[in-house]
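[1] Okay, predicted coordinates and the sequence, questions at the end:
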Amino acid sequence: MARVGNISISHIGFLTPGNYPDEDPLSGLEQTLEQLQYGEDLGFDSAWVRQRHLEPGISSASAFLAAATKAYLVAHSLGCLLAARLAGRSAARRVKGALLVAPCDLPVTENLHPGHISFGPMPTAPLPFPSIVVGSMNDAYMTVDRLTLFGRLWNAETRNIGLAGHINVASGFGRWRNGYRLLEGLKTQTRGRRHVVSMPPAFAM
């Protein structure tokens, strides 16, 4: 643990924008993976990859996990579904735990954004790593009942934080300190845990 003034620092991470040009998204993905590997070599504990909805060049979180010896996933909205689709895949062995914030319900999302999203059915297989699913009472992208359902199907701890919308900037969120606390609690929960990869995933509408 290091100290900077009166602040104790026990973990250090970095953020990479992850630029994926439309004409050559693979080159951007390769550069991002190189940055993750370089950060790990330097001793960073975590890396945060910016990803917008419908980001060109990224179809799975597996590519990023390939660059890590172990990883905690923090995902939002559609990213939660990418994380959930790791169930039954070999890449799940590299995941220590997942914090899934404001997952979107695909049928609802496709109705809100017609013609923009084609993710197929909702993943329903239990996740083989400890997970926390966080949602709200007034999220336009997933009702509380569906949040509870998928939290149970994914074998995750479910947290309803009240009237918080989609838990994003548009809902009034900035630096979400409670989110960091949830992640640290997840890390504490997973220390020393062994992983068992589940059977191939099932899906539901």
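    Nice, thanks for sending it over.

[2] From now on I want contacts and neighbour counts done on CA atoms only, so please keep to that.
    OK.

[3] For residue 34, grab the count of nearby residues.
    Close neighbours of residue 34, defined as other Cα atoms under 10 Å, add up to 14.

[4] Now the element after the one helix or strand residue 152 maps to, going C-ward?
    Of the helices and strands defined by DSSP states H and E, residue 152 is found in helix 144-153. Remark: after helix 144-153, the chain's next helix or strand is strand 157-160, criterion DSSP H and E.

[5] Which SSE is immediately downstream of that following strand?
    helix 177-190.

[6] and the helix or strand following that following helix, what does it pack onto?
    Note on helix 177-190: by DSSP H and E, the next helix or strand toward the C-terminus is strand 203-204. Judged by 3 or more Cα pairs under 8 Å, 6 or more residues apart in numbering; DSSP states H and E, strand 203-204 is in contact with strand 122-123.

[7] The structure to be compared is supplied as follows:
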Amino acid sequence: MTQPTVLVLPGLGNSGPGHWQSWLEARLPALNRVDLGDWDAPEPERWVERLDAAVRAAALAAPGPVVLVAHSLACILVARWAAGSDAADKVAAALLVAPPDVESPDRVPAVVRRFAPVPTDPLPFPAVTVGSRNDPYCAAARACGFAALWGADFIDAGEVGHINDDSGHGPWPMGETLLKDLLAQL
């Protein structure tokens, strides 16, 4: 099988140098971070356009499958993009970590609520959604519900916060294992 192209999709604010996505990129240099544009004031349509362009470019550049590794707001982005893009068939799988509840004014800032409503269409590719029991941006039951709507497997990561720098996830071996398991299934 040809090598997959793995696209890393950070959420609001981008994933800084101490974030698990940055740690993973350092460990697996073949990963490619997608520049979604304005990281602090994301525009849903612009982010969808940039993801679409990145997937199409990856599919043209290499014959292997495309795999998405999304964190936080990028999980909602993936679901939104997949519901409306004819390029979704170019994606072989996705790892969706810590989706925020963009419909909750009590949990997320207004800038994130621009991505509401949460897309409810099943994803056209296999996916794993990882949620936390104490994520300040999304109740575990909601994250599990998103996974069910999207047809994704759900992994309860325990009480690990938002799985970001603030919750101590620079190095996140579980994320590396989940990605490698997903890649092995292709």
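    In hand now; what should we look at? No experiment lies behind these values; they were computed from the predicted model shown.

[8] Now the TM-score, please.
    The TM-score (TM-score structural alignment, normalised by the length of the second structure) is 0.72; 154 aligned residues with a Cα RMSD of 2.9 Å.

[9] and the helix holding residue 152 of the first structure, which residues are buried?
    For helix 144-153 of the first structure, a neighbour-count test (16 or more other Cα atoms under 10 Å) marks 147, 148, 150, 151, 152 as buried.

[10] The first one corresponds to which position in the second structure?
    The equivalent of residue 147 of the first structure in the second structure is residue 143 (alignment by TM-score structural alignment).

[11] Just give the closest residue to that match, not the sequence neighbours.
    residue 131 (5.8 Å; Cα to Cα, 6 or more residues apart in numbering).

[12] how close does the spatially most central residue of the second structure sit to residue 105 of the second structure?
    By Cα atoms, centre = their mean, the second structure has its centre lying nearest to residue 70, at 1.7 Å. Applying Cα to Cα, to the nearest Å, the value for residue 70 of the second structure to residue 105 of the second structure is 22 Å.

[13] ok, now residue 167 of the second structure?
    21 Å.

[14] Residues touching the lengthiest helix in the second structure, excluding its own?
    Longest helix in the second structure, counting residues (DSSP state H): helix 44-61. With Cα atoms under 8 Å, 6 or more residues apart in numbering as the test, helix 44-61 of the second structure has contacts from 5, 34-37, 65-66, 77, 80-81, 85, 87, 90-91, 114-115.

[15] make it 7 Å
    By Cα atoms under 7 Å, 6 or more residues apart in numbering, the residues outside helix 44-61 of the second structure that reach it are 5, 34, 36, 37, 66, 77, 81, 87, 90, 114, 115.

[16] mind checking what the last one lines up with in the first structure?
    Translated: residue 115 of the second structure. Checking TM-score structural alignment: residue 115 of the second structure goes with residue 119.

[17] element containing residue 82 of the second structure, please.
    Element membership of residue 82 of the second structure [criterion: DSSP H and E] is helix 73-84.

[18] so where is whichever helix or strand comes after that helix in the first structure?
    Once helix 73-84 of the second structure ends, the next helix or strand along the chain (criterion: DSSP H and E) is strand 91-97. With TM-score structural alignment applied, strand 91-97 of the second structure matches the range 95-101 in the first structure.

[19] what about the matching stretch, distance to the chain center?
    6 Å (Cα atoms, centre = their mean, to the nearest Å).

[20] what's next to that stretch, contact-wise?
    Under Cα under 7 Å, 6+ apart, the answer for stretch 95-101 of the first structure is 70-77, 80, 129-135, 183, 186, 190.

[21] again, only this time at 6 Å
    Contacting residues not belonging to stretch 95-101 of the first structure are listed as 70-76, 80, 129-134 [Cα atoms under 6 Å, 6 or more residues apart in numbering].

[22] Need those residues in JSON lines (columns: secondary structure).
    Formatted as JSON lines, the contacts of stretch 95-101 of the first structure follow (DSSP: H, G, I helix; E, B strand; the rest coil):
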{"residue": "70", "secondary structure": "coil"}
{"residue": "71", "secondary structure": "strand"}
{"residue": "72", "secondary structure": "strand"}
{"residue": "73", "secondary structure": "strand"}
{"residue": "74", "secondary structure": "strand"}
{"residue": "75", "secondary structure": "strand"}
{"residue": "76", "secondary structure": "strand"}
{"residue": "80", "secondary structure": "helix"}
{"residue": "129", "secondary structure": "coil"}
{"residue": "130", "secondary structure": "coil"}
{"residue": "131", "secondary structure": "strand"}
{"residue": "132", "secondary structure": "strand"}
{"residue": "133", "secondary structure": "strand"}
{"residue": "134", "secondary structure": "strand"}
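
[23] Pull the most distant pair out of these.
    70 and 134 (22.5 Å; Cα to Cα).
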